[in-house]
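Asker: Sequence and predicted structure are below.
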Amino acid sequence: MLTTSILDPILSRFIREGSLDVTFADGKVTRYEGSKPGPHAGLRFVTKAAERGFFLNPGLAFGEAYMDGGVAPQGCTLYDLLHVLMLNAMYSSGHVGEALSAATRMVRRRWIQFNPESRSRRNVAHHYDLDERLYRLFLDRDWQYSCAYFRTGNETLNEAQDAKKHHIAAKLKLDRPGLSVLDIGCGWGGMALTLARDYGAVVTGITLSTEQLQAARARAAEAGLSDRVRFELLDYRQVCTRYDRIVSVGMFEHVGIGHYRTFFDKVRDVLADDGVALIHSIGRNDGPGTTNPWIAKYIFPGGYSPSLSETFAAIEHSGLWVTDCEVLRLHYARTISIWRERFAAHRADAAKIYDERFCRMFEFYLAGAELSFRVQGHMNFQLQLTRSIDAVPFTRDYMVDEERAALARIARP
């Protein structure tokens, strides 16, 4: 009863919007209702340990309790439950445990995000060296593990991921064949192969994932593009060659705030004098913050979604020009929603590859990630960078023209 009596006033203050029915481990049922209308969900604490964890460090313990069966949605889906919790977490709730945990993370965030080369490789391996069969279950045909681009909102996942690549290519101003391109954090090679096949670029993709490296090289050989695309296991800090263009999609989130200056200084140093770079990253619409501790432990160790203020401060010191900035607000929410649906449809296959606890971890990750874009201010940004003030035209009309022309070329039979 002690935990219940402690949690009751906390939950009463916590729920400001919508409502939450809570069944405690001792069987007591209480409804917590906010002053604003909103979504409704039900939560059941299966164990007293889960209740204690929710009191002491909910940001970490709640996800762990779900993985271990200590908490469960009741009369609703996991997504519904997280929707209520994450929506209300945006208010000042007076939760002592979470406030102390957040303050500690803020003080320690430079250490938590300290990503020298050896640590960066371990962090990347933790998530990206998972069995490739897992990613085949929910990603698109090109294995794009980053925000898609929905030009109308009605595209399929394949269409939206193709559109994302051509949207980025237009910003790279690939106005002649043979341009050299560096792809930092190349994933399974889809962007690099697209730039070589559809734009005549000569691409070098670098990654710290051995699994992705093998897959990317195999895909280049299968597509007959090995003479135009090569992939290397290399940290961005070790790049020495200069390139006409640089692209980086979904990698900046893994750099770490203490390394932003190093990252943008490296982009400046290896970009040609008249070159163009495009950085695509998850970001946050408020000020500097920290990474959720459950995400940091189980999904992306060393990862962080930066604010624009932190990012621009580092760019300013590098001497690079920000020649274009675009914020994509709900595109990633839509992308992850499709991933979540596809993962759920193939959940039994995922359990055969790993186990039930892994599946619970992954569905918790996907639901929470989607909601971070819907209710917690996360977004994506694309920054176009140059060394020279006149490396790109006066206006951004050329981007729109090139994107439409590229899509028209590809659509022809």
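Answerer: Structure received. Residues are numbered from 1 along each chain as shown.
Asker: going forward, measure contacts between C-alpha atoms and count neighbours the same way
Answerer: Fine.
Asker: Help me confirm that E363 is found in a helix?
Answerer: Yes: E363: assigned to a helix according to DSSP: H, G, I helix; E, B strand; the rest coil.
Asker: for comparison:
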Amino acid sequence: MLATWLFDRLIKLGDLTIIDATGRSYRFQATESPKVTIRITDPGLHWKVFRNPQLAVGEAYMDGKLVIEEGTLEEFLAIGVSSLRASHSDGMLEVLTRLRSLLASFSDFNPVGYAKRQVAHHYDLDGRLFDLFLDSDRQYSCAYFAKPEDSLEVAQRRKKLHLAAKLLMQPGHAVLDIGSGWGGLGLTLAETDGVTVTGITLSEEQHKVSNQRAEAAGMADRASFHLRDYRHERAKYDRVVSVGMLEHVGKPHYRTFFRRVADLLKDNGVAVIHSVGRFDHPGPVNAWIRKYIFPGSYVPTLSEVTKPIEQSNLFITDIEILRVHYAETLLAWRKNFYRNIDKVREIYDERFCRMWEFYLAACEIGFRSGELMVFQIQLSKQMDAVPLTRDYIAEFEAAHTVAETPKRLHRIS
């Protein structure tokens, strides 16, 4: 098998047996567990795995050309992720990785218009799909598990309140939510502190649902949502929040993004940016994820973000790293997805189901392995815009009851 050389150098964890398309077995053992056996049914896959393992493995699983005969998908991915991380010390493999990184960098360009098309690829899917695995408020970002026993509902409510605490909102403040999703965060902020919220999104489906929810909740006078690129927003705001948006901005546009944040903030304004980040080193998003799940996405390291922030004349007043919170979030999503898999099949085909199984499992492993994390960066235009200590965060959270999502958000039409 052509990829034998590659796997010999790659495997640093587990006991992996590969049965190729001719029926011949190859065993690569670094540790006793996890123990996984996979079968490849397509001879053409051998070369594809050698050329681009990230892309080829995901496609093969989607197409049923890679079958797991022993162990689980999660265990197989754990072996792969840990081995790819270890490969950076291998000179030849590092050259291949750098070459793929260079090629991927050409797709980070994300101008107005093109950005909207890329957002539509994922966020304009059938809304019934998201109801089958997300919480009832349809929060599609990292939850905040303050206690091990927290349900997904409670953890997502905690996430929203955690962000609200860092925004230091006051009654009468105008708040901008960049990348406002289905409106859950904006509606929560509007009802929590008596502020008015403007949400902007590039997803037509999210835009429609957000305004429907605001209207149904009798909050249209306090929360409005618009189909608009952040580069086209012109009003001034007391507070700016952005959750899960920076990953879609594109690395070449970071300076533009943070300059827009600075321009949109009033002089005493505060912003909070919540984003997936990389722990290790700059590099492209997994090739399979970029092609099938989030086209045009890029996950930054902190070092890639802090420089454009500094160039935008913003003060970094707080940084918090959420480590395994997203892994726990993805685990909850994956359990919900598996539990409702028959309902997903009624909406999409089997290949789509396998694609999303792979997506949710791969992302969870990425956060558990120490490759990925989430950061929340608090920014201001004045150094004294926030208190000198972080006590205000705990005080705010203690003053707000964390319970299941309010009834008004329980069903998205």
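Answerer: Received, thanks. The model shown is predicted, which means the values in this text are computed figures rather than measured ones.
Asker: Please state their TM-score.
Answerer: Superposed pair, TM-score by TM-score structural alignment, normalised by the length of the first structure: 0.94. Supporting alignment: 406 aligned residues with a C-alpha RMSD of 1.9 Å.
Asker: A174 of the second structure and V241 touch, don't they?
Answerer: No: taking contacts as C-alpha atoms under 8 Å, A174 of the second structure lies outside contact range of V241: 11.2 Å.
Asker: And those two? Which one has more around it.
Answerer: A direct count of neighbours by other C-alpha atoms under 10 Å for A174 of the second structure and V241 places V241 higher, at 26 against 22.
Asker: Map that one across to the first structure for me.
Answerer: Counting by TM-score structural alignment, V241 of the second structure corresponds to V247 in the first structure.
Asker: Would you confirm that its match belongs to a strand?
Answerer: Yes: the assignment for V247 of the first structure is a strand, going by three-state DSSP.
Asker: residue boundaries of the helices in the stretch 201-350 of the first structure?
Answerer: Using DSSP state H, counting those that start in this stretch, the helices of the stretch 201-350 of the first structure run over residues 210-222, 260-270, 293-298, 308-318, 331-345, 347-353.
Asker: who wins for proximity to D235 of the first structure among those?
Answerer: helix 260-270 (10.7 Å; C-alpha to C-alpha).
Asker: average gap between the closest one and the second structure?
Answerer: Superposed on the second structure, helix 260-270 of the first structure shows a mean distance of 0.4 Å to its aligned residues (mean C-alpha distance after the TM-score superposition for the first structure).
Asker: matching residues in the second structure for that helix?
Answerer: Going by TM-score structural alignment, helix 260-270 of the first structure sits over residues 254-264 in the second structure.
Asker: Identify all contacting residues around that stretch.
Answerer: Contact with stretch 254-264 of the second structure is made by 230-231, 233-237, 240, 249, 271, 305, 308-309, 311-314, 381, as judged by C-alpha atoms under 8 Å, 6 or more residues apart in numbering.
Asker: Stretch 158-166 of the second structure too?
Answerer: 142-146, 185, 188-189, 272, 378, 392-393, 396-397, 400, 402.
Asker: Please, a ChimeraX command that selects the buried ones among those residues?
Answerer: With 16 or more other C-alpha atoms under 10 Å as the burial test, the buried ones among these are selected in ChimeraX as follows:
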select :142,143,144,145,185,188,189,272,378,393,396,397
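Asker: out of the contacts of stretch 158-166 of the second structure, which are inside helices?
Answerer: Among the contacts of stretch 158-166 of the second structure, the ones falling in helices (DSSP state H) are 185, 188-189, 392-393, 396-397.
Asker: quick one: the aligned partner of Y144 of the second structure in the first structure from L193 of the first structure, how far?
Answerer: In the first structure, the residue paired with Y144 of the second structure is Y149, using TM-score structural alignment. To L193 of the first structure, Y149 of the first structure is 18 Å away according to C-alpha to C-alpha, to the nearest Å.
Asker: Based on its surroundings, how many neighbours for K28 of the first structure?
Answerer: Considering only other C-alpha under 10 Å, K28 of the first structure is surrounded by 10 other residues.
Asker: so how far is R51 of the second structure from whatever residue of the second structure lines up with it?
Answerer: When the second structure is aligned by TM-score structural alignment, K28 of the first structure is paired with R24. Counting by C-alpha to C-alpha, the gap from R24 of the second structure to R51 of the second structure is 21 Å.
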